[in-house]
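Enquirer: need the 3D shape of this:
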Amino acid sequence: MEQMSGLITELQQYYSDFGAVAADPSLLDRLYDEDVIFCDPVHRVEGLPALKRYFAGMNGGLTSCRFEFDRSVMGGGSACLPWQMHFSHRQLNKGKPLTLRGCSLLHYRERVYYHEDFYDLGAMVYEQVPLLGTMVRGLKKRLGGAGS
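Expert: Model (predicted):
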């Protein structure tokens, strides 16, 4: 168990400065299995080379990105990691900082072989586009008030 909690700690340290991916994607070799499956609300990628390309592409518009992790839950080769992502992107919110809450589900042995991120894509992207953002926020408000 100590080795596995070490893996999760190393993964959290890695994501605490996500910009390091662009500088040295080989860091992923220590964390992820060669046959890793990575899923988020936007993509599903299979294999470590594809994951490296995906992360490198994500860094294209980011001016900063870091994760803060809340208390994680681990057991039986799985971990649930709640987080807050603090980021700035040239095309979102006029480049000003944004915060997004989410959670990662990991399955691992020696390294992570399955990683799925859960977050509100609307909060990340759609609400930051001027006209579309107004519509999405209005819809959320109406749906939230429907049960009142």
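
Enquirer: hey, let's count contacts and neighbours off CA atoms from now on
Expert: Noted.

Enquirer: my guess is Glu34 meets Ala50, correct?
Expert: No: when contacts are counted by CA atoms under 8 Å, Glu34 is not listed as touching Ala50 (9.9 Å).

Enquirer: work out for me the element the residue nearest the centre of the chain sits within.
Expert: Residue closest to the mean C-alpha point of the chain, counted by CA atoms, centre = their mean, is Asp117 at 5.5 Å. Asp117 is part of strand 112-119 when elements are defined by DSSP states H and E.

Enquirer: and that strand, what other elements does it pack with?
Expert: Strand 112-119 sits against strand 32-39, strand 98-108, with contacts defined as 3 or more CA pairs under 8 Å, 6 or more residues apart in numbering; DSSP states H and E.

Enquirer: what distance separates the lengthiest helix in the chain from the centre of its chain?
Expert: Once the chain is assigned using DSSP state H, the helix that runs over the most residues is helix 130-145. For helix 130-145, the distance from its own C-alpha centre to the chain's C-alpha centre is 24 Å (CA atoms, centre = their mean, to the nearest Å).

Enquirer: then stretch 109-124?
Expert: The chain centroid and the centroid of stretch 109-124 are separated by 6 Å under CA atoms, centre = their mean.

Enquirer: show residues contacting the strand holding Asp117.
Expert: Contacts with strand 112-119, where a contact means CA atoms under 8 Å, 6 or more residues apart in numbering, come from 31-41, 100-108.

Enquirer: compare with the first, here's sequence two:
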Amino acid sequence: MSTPEALLARFERFYSSLDESRLAELPEVYHSEIRFIDPVKEHQGLKALDAYFRQSLSTMSYCYFVITDLQHNDRQAYASWNMTYAHPRLHRGRVLTLEGVSQLRFAEQRIIYQRDYYDLGAMLYEHIPLIGPAVLHLKQRLQ
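Expert: Purely as a prediction, here's the structure:
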């Protein structure tokens, strides 16, 4: 029987160096009925999650996560993380970092629910020519 600690170790290992070769490990981490929600879209089921990761990773130069804090009980966990990534069309392909939090729920020794919270503007919009300066200007005005 898998413990939450073992499952979270698999989760952390999976995201420590995320590329298409790691996607074979999805069934070890995620339940077949996974509900995955992030600021971009919601995905239902392992097949949909695999397709989402494949599409996302195919456009990135690289991507990895460092878990900075992890709180859990037997049914759920909250993971704070830093994502480091590079995309050729964002910020001239330079390395970018994004902070976020994932809410995780467990079923049958797998993650059945994941909701990611992060600033989509900081991840994407701020790094697009013409749009980026406008987004940053709006953020400054709101402070």
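
Enquirer: tell me the most buried of the helices and strands packed on strand 112-119 of the first structure?
Expert: Comparing those by mean neighbour count (mean count of other CA atoms under 10 Å), strand 32-39 ranks first with a mean of 20.

Enquirer: how far apart are that one and its match in the second structure?
Expert: On superposition with the second structure, the average gap between strand 32-39 of the first structure and its aligned counterparts reaches 0.5 Å (mean CA distance after the TM-score superposition for the first structure).

Enquirer: where in the second structure does that strand fall?
Expert: Applying TM-score structural alignment, one finds that strand 32-39 of the first structure aligns to the residue range 30-37 of the second structure.

Enquirer: list of residues touching the matching stretch?
Expert: Stretch 30-37 of the second structure has contacts (CA under 8 Å, 6+ apart) with 42-46, 49, 107-108, 110-116.

Enquirer: the nearest residue in space to Asp74 of the second structure that is not next to it in sequence - how many residues pack around it?
Expert: Excluding its sequence neighbours, the residue lying closest to Asp74 of the second structure (CA to CA, 6 or more residues apart in numbering) is Pro4, at 6.0 Å. Under the neighbour criterion other CA atoms under 10 Å, Pro4 of the second structure is assigned a count of 19.

Enquirer: Pro4 of the second structure maps to what in the first structure?
Expert: Pro4 of the second structure maps onto Met4 of the first structure when the alignment is built from TM-score structural alignment.

Enquirer: same check, this time on Arg54 of the second structure
Expert: The alignment partner of Arg54 of the second structure in the first structure, by TM-score structural alignment, is Ala56.

Enquirer: wasn't its match part of a helix?
Expert: Yes: Ala56 of the first structure: assigned to a helix according to DSSP: H, G, I helix; E, B strand; the rest coil.

Enquirer: who's in contact with it?
Expert: Under the criterion of CA under 8 Å, 6+ apart, the neighbours of Ala56 of the first structure are 21-22, 25.

Enquirer: the same query, at a cut-off of 10 Å, please.
Expert: When the contact criterion is CA atoms under 10 Å, 6 or more residues apart in numbering, the partners of Ala56 of the first structure are 19-25, 50.

Enquirer: next one: Pro133 of the second structure
Expert: 125-127, 139.

Enquirer: how close does the match of Arg54 of the second structure get to Gly19 of the first structure?
Expert: With the distance defined as CA to CA, to the nearest Å, Ala56 of the first structure ends up 9 Å from Gly19 of the first structure.

Enquirer: likewise for Asp70 of the first structure?
Expert: Here the distance between Asp70 of the first structure and Gly19 of the first structure works out to 20 Å (CA to CA).

Enquirer: ok, now Cys65 of the first structure?
Expert: Relative to Gly19 of the first structure, Cys65 of the first structure is positioned 6 Å away (criterion: CA to CA).
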